[in-house]
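J.: All I have is the shape, not the residue letters:
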């Protein structure tokens, strides 16, 4: 049986190579897309799979319910949450990870890194793989540090560095630490940056003013449970726990659980906790499934069309005693061999194209057959199972031919009218999918282009951000000296300082604001996101002043408080600037009506002296937040320096800024980034996924073209005599070409009409996630339909022209 299957498989390829090759190519391309996007889905959903504790570990997620603010669940908690929870629930096993900036000193050179302050059980909690050292004792001493293999090579040139010293500077000053363990490098799909780790000490906790302040976020807290039921049981107790711990912090009549919530987020779900990001990854995974389905539709289409070419073979074999069941097994065996060959070709295509996919998608995908052999085998099993299910219909259709009818007819059967209709329906399904994909691709590209070119309320070009000024090792005097020196550079137009940063949310806070006479309530008053800015901040950014005036150091009331006692001095009123959206949230009739008004902000008296235009600093899917700005002539609240320049390239300007920095603060690393690059971290994922979707859409169109060409070639070959008769009776070549093209394009036109409403719904759903979404243009649909028709026309046009050019004598010649 196996030998006859191989023989029949070989003969079907050699006797009808065109149809066999089209079938194989369509399957190979579809399987390649399926493998590539399955690899992406596995990568994105496999974060932290390096840890054997992944299935039992949960990260604490937070959620706030302040009016006018986003209420999405995020990963993070206040520093003291673990301590408070262990008092209430002594049986809990937990640990913490607090990321901090650190400076590494290597001779005269300094490097900026991130160090994790962790509890002593952190290494054993996650079963972190160590190359050298003992997980139980590595973090026992506050003078020890654990480093990764990558950093060991960078700073020591080798990974065998146990007991060697390394000099670090952070919040606790400059100290020498002893390397107590070397951790193996983690895979790319991890959110944990564990290059440097040292013990989180009680002294360091005590220095953090907000360590036990409910509502603050410092770090990530993790818990481990024996089974999901224990986690679910604790989750139900969180509201009551919050109410007990928060008390009357937000008002006598407001429970803490009305303001915030805690969530136990499985570690496996933490990376895709944002539902928008998760939906994007799932959608790309579905594109892979759709590509495979299109390829299988192509297979069914061509297999049923080719059935007539093997009808006499089936008839002869049945006459010689072959049973239908045996024939079906043979045809399914041939399908399995075709699928296996297509899988190998598809796998090869993925291997060859992975560098391109990684480049356009911003990914780090790779196929490792040693560690991922089981996964590759699983993908093969899925492909084979789906393919064999699709092959059932052609196998049953072939084995159902009646020998007497086939051998008595001069024409080969093609499934009759039902077979023709089935093939047309399958082509319609293929091209409807292609048109939907084209519409979405055009919409994606237009939205991404809009995001990158839209007016954000400030000028991002020619703007550099120097993050080094926020290092704790920088004194206020050094910060002032640096900004003054930068202002003196010939190509610098302005320089300022502040913590309202495009593309950076690490230094902002939220508080409620209320007008006189209104109820001051955490659940009822408007909430604003507030930041501290220095002189010339708005002028430097190019922010439009809507009403009132901007900050000026000459006005004493503009200067914000430096201490809590100072802020509550009797009669003190601090001038503030608010955004246009804040005016609306505070129910003022107009920006001009807000000028000079007194309000209560964060339990302090403030006067509104200016209104500026809203600025979009964060992700394009996030709504612009109501904003309030405080002024500090010498900001020291985690500020960065802003530099507006012209007449010089960005690398040249950065080099000048670095040169000045090394002169003023040689012991602190220089970190400078353009505002465009800082914002691009929000745009790049959307752009990369759009690129991947476009590749998938292009291959889907190619699969559709392969199927359409195969169908057109088959139908044309069956109509050779009809074409000859038409030409004998006076039909011109142009009329015959028009007739054939019209019939070939009919399913494509029907598919386009069916696809338009589906594409509109899908595009509208995708655009709904953006705060500043483009309008759905009719040209998206016109362009997509025109593209599908042109592709289809290019596919069958040449074939129709060749068929119509055959001489009638040759076409009508008897076999």
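T.: On my side now, so go ahead. Note that the structure is a prediction, hence the values are computed from the model and not measured.
J.: CA atoms for contacts and neighbours, from now on please.
T.: Will do.
J.: Regarding residue 773, what is its secondary structure?
T.: Put simply, residue 773 is coil when judged by DSSP: H, G, I helix; E, B strand; the rest coil.
J.: Which residue comes closest to it once chain neighbours are left out?
T.: Residue nearest to residue 773 in three dimensions, not counting chain neighbours: residue 767, with 5.8 Å by CA to CA, 6 or more residues apart in numbering.
J.: doesn't residue 511 fall inside a strand?
T.: Yes - the assignment for residue 511 (three-state DSSP) places it in a strand.
J.: can you tell me the helix or strand for residue 404?
T.: Residue 404 is located in helix 403-408, with elements delineated by DSSP states H and E.
J.: Now do the strands in the stretch 251-400 of the chain.
T.: 260-266 (DSSP state E, counting those that start in this stretch).
J.: Name the next helix or strand downstream of the helix holding residue 404, please.
T.: With DSSP H and E, the next secondary element past helix 403-408 is helix 416-453.
J.: Buried residues of that following helix, list them for me.
T.: The neighbour-count criterion (16 or more other CA atoms under 10 Å) identifies 419-420, 423-424, 426-448, 451-452 as the buried residues of helix 416-453.
J.: next one: the helix holding residue 404 to chain centre, how far?
T.: Centroid displacement of helix 403-408 relative to its chain, using CA atoms, centre = their mean, to the nearest Å, is 58 Å.
J.: next, the one to line up against it:
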């Protein structure tokens, strides 16, 4: 019986090749787009889900009620973790996690650049990074133990046995010997925690100096709670802990005018579940991803599948009325509803199967390009996930049943006499068709509006004046293979005679995000005239203001002519306002036991992403604060040649340098890659929905015109012109699209208004965006429908009147 249904379905589809082609093509494109978007979404949602104890592991952060509002920090003092362990002995595991400042490992006089993280013994007990070789029970038992990832071990030791070997790691500009105690599996790409090697936290830079200091925050920490303790319960327990160890901080917050939270607390500790770290902007170390992003991808994939399904259903409805006599004959011969449903569903199942196979082939072909364009790290292995399989199985079955079942049910509801004669009322069908088309174009207009607003905001971010000159400045990551001070000195010496070089300086932090993908910030506070002052701090070198084109508002710049400039600072206008002094030049700031004199004030500039407002900033020249980047301003005449000359000189000075140089304007653009990716996805989604909608619209226009063939012939005989007939057909579709645009506008406005709240500097949504989206949708629909409408209007009315 099933075989017979499939045979008849195949013959029917083969007979109506154009119908089958439109449906298979539309559904294949929809399936391919949905698979790619769903792969991305499920990849983002899978972060850190591979850990066995993921439901009990949390990252801890501090929440403070400052006078200017709530401030959060994931950076913690070194003695906090031992204190937590002593105060809460029922904690399963707890571990600090920090960058030890050394990314160079030396073995047999060969140096390798890798990220070495400092952790406690509990780290590998808490997280599921499987040990491949070595001491499985206590891989970090000794202070000089070092655990390597598999890739790191292969790179350093090649075919040698790594466990038991002695290597050296550069920490605080000194080489320390370590014993390789174990090898662990590489961290997956969907891990928030990354490392090439692990050392004991006692090897953390300045550990001995800061191990009892509660006023210096340098690292993050993870805890694993017992099964019977919830996140909320432990956060309540931490209130007393905060009062015990942070009494001075709480007192300061009160004195500075901070307002307590709804539970009366000025300072408290919060927890972020491990599986939420990737989406949490407070604790995410490499930049958070908004959880709305993967949800949005799934929504767009559902939109695209829905639009393709609507086309499928509408075409199936149109063909069902053409096949009314066939259904009537089947009913006369005794066919029941279930049998008619099975026949129609068999046809839709065949179409969906071919579409899914073709869509899968498209995915395999497009995946490398998709990863490159959208900067994604994906693998088809994600398709093995249970949630992904359920998602697509549910979609496939739903589409097959809806596209085949609904038309069959509708036709079966009519009387046998009507279906046998082929004379049935299409009112219900047309209402359903129009409703589905409206939903199609609501989604299309929604995506067009979102695309336009996202593009406007991204363009605004790129073109907004930042307060400094980002053009013609080359940023060079120094790395750990050379002494930073010597590197800057040699660059100044060897580039001094180059005519294309304007100025050279150094700093500890990049502007934007360079090719080394590094992004950092340094915040420090001090008491000034009875109140706490917080500022971002940057270690710079001479000519920094000149190189970045900053404007000196008052005072002077750092100069080698003054021998005491290591005890001087230059601040921005926001920092000057925070001090509350009319002219801060000459003021002394009591910082970390020293008195630093303000010698100059520069204009405010956006040294961070435009998602943040300009914050207080203090520049210092402190040799004890290491440099990480060299900035070189060049003339605009021939930028490629200037870049080649600068990088060539740098390679001679530091031949082991790994990270490439880049221009600051590229770095600034790179820090908005998430927004750029979102904009590309909106554009791609909008184009796909429009293309698929147009395919369906064209097919519906063909069916509508075929149903009105005699009417159009009579109108032509009575004198109707081509324009009149085309307008008659087009106006019904235009009316639906206008209504769709009106429905989509408030939804898009609300959604994008919420998205724009993430930016301190943002555009104002203009009314013309909604008119533009509606106009584009109407224009596309008119062009699509007009092709067939003009053909019908030009047809011979004699043939139209003879048609049955």
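T.: Received it, and whenever you're ready, just let me know what you need. No experiment lies behind these values; they were computed from the predicted model shown.
J.: hang on, the earlier thing: for the helix holding residue 404 of structure 1, give me the average deviation versus structure 2.
T.: In the superposition against structure 2, helix 403-408 of structure 1 averages 2.0 Å from its aligned positions (mean CA distance after the TM-score superposition for structure 1).
J.: Please report how far the residue lying closest to residue 39 of structure 1 once chain neighbours are set aside lies from residue 40 of structure 1.
T.: The shortest distance from residue 39 of structure 1 to any non-neighbouring residue, by CA to CA, 6+ apart, is to residue 365 (7.1 Å). When CA to CA, to the nearest Å is the yardstick, residue 365 of structure 1 and residue 40 of structure 1 sit 7 Å from each other.
J.: More neighbours: which of the two?
T.: residue 40 (22 against 18; other CA atoms under 10 Å).
J.: Please give the element, helix or strand, for the more buried one.
T.: Applying DSSP H and E as the criterion places residue 40 of structure 1 in helix 17-45.
J.: Packing partners of the helix or strand following that helix?
T.: Under the assignment DSSP H and E, the closest C-terminal helix or strand after helix 17-45 of structure 1 is strand 57-64. For strand 57-64 of structure 1, the packing partners by 3 or more CA pairs under 8 Å, 6 or more residues apart in numbering; DSSP states H and E come out as strand 74-75, strand 220-224, strand 260-266, helix 267-270.
J.: before we move on, back to that, tell me which residue of structure 2 lines up with the residue nearest to residue 773 of structure 1.
T.: Residue-level alignment of residue 767 of structure 1 against structure 2, with TM-score structural alignment as criterion, gives residue 756.
J.: do you know how far its match is from residue 767 of structure 2?
T.: Counting by CA to CA, the gap between residue 756 of structure 2 and residue 767 of structure 2 amounts to 16 Å.
J.: So if I had to pick from those two, which one is more boxed in?
T.: For residue 756 of structure 2 against residue 767, the residue with the higher neighbour count under other CA under 10 Å is residue 756, and the figures read 18 against 10.
J.: Show me what counts as buried in the helix holding residue 40 of structure 1.
T.: Neighbour-count burial for helix 17-45 of structure 1, counted by 16+ other CA under 10 Å, picks out 19-20, 22-45.
J.: With stretch 125-132 of structure 1 instead?
T.: For stretch 125-132 of structure 1, the neighbour count (16+ other CA under 10 Å) marks 125, 126, 128, 129, 130, 132 as buried.
J.: ditto for stretch 213-229 of structure 2
T.: Of the residues in stretch 213-229 of structure 2, 217, 218, 219, 220, 221, 222, 223, 224, 225 count as buried by neighbour count, 16+ other CA under 10 Å.
J.: In CSV: these, plus distance to residue 90 of structure 2.
T.: Output for the buried residues of stretch 213-229 of structure 2, formatted as CSV (distance: CA to CA, whole Å):
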residue, distance to residue 90 of structure 2
217, 25
218, 26
219, 23
220, 21
221, 17
222, 15
223, 11
224, 10
225, 8
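J.: that older thread, out of the buried residues of stretch 125-132 of structure 1, list just those in strands.
T.: Among those, the members falling in strands are 130, 132 (criterion: DSSP state E).
J.: The top helix by length along structure 1 against structure 2, how far on average?
T.: When structure 1 is parsed with DSSP state H, its longest helix is helix 675-718. When structure 2 is superposed, helix 675-718 of structure 1 averages 1.7 Å from its matched positions, counting by mean CA distance after the TM-score superposition for structure 1.
J.: Please state the offset of that helix from the chain centre?
T.: From the chain centre to the centre of helix 675-718 of structure 1 is a distance of 18 Å (CA atoms, centre = their mean).
J.: Can you name the next helix or strand after that helix?
T.: Scanning the chain past helix 675-718 of structure 1 towards its C-terminal end, the next helix or strand to appear is helix 720-728 (assignment: DSSP H and E).
J.: Okay then, goodbye and thanks.
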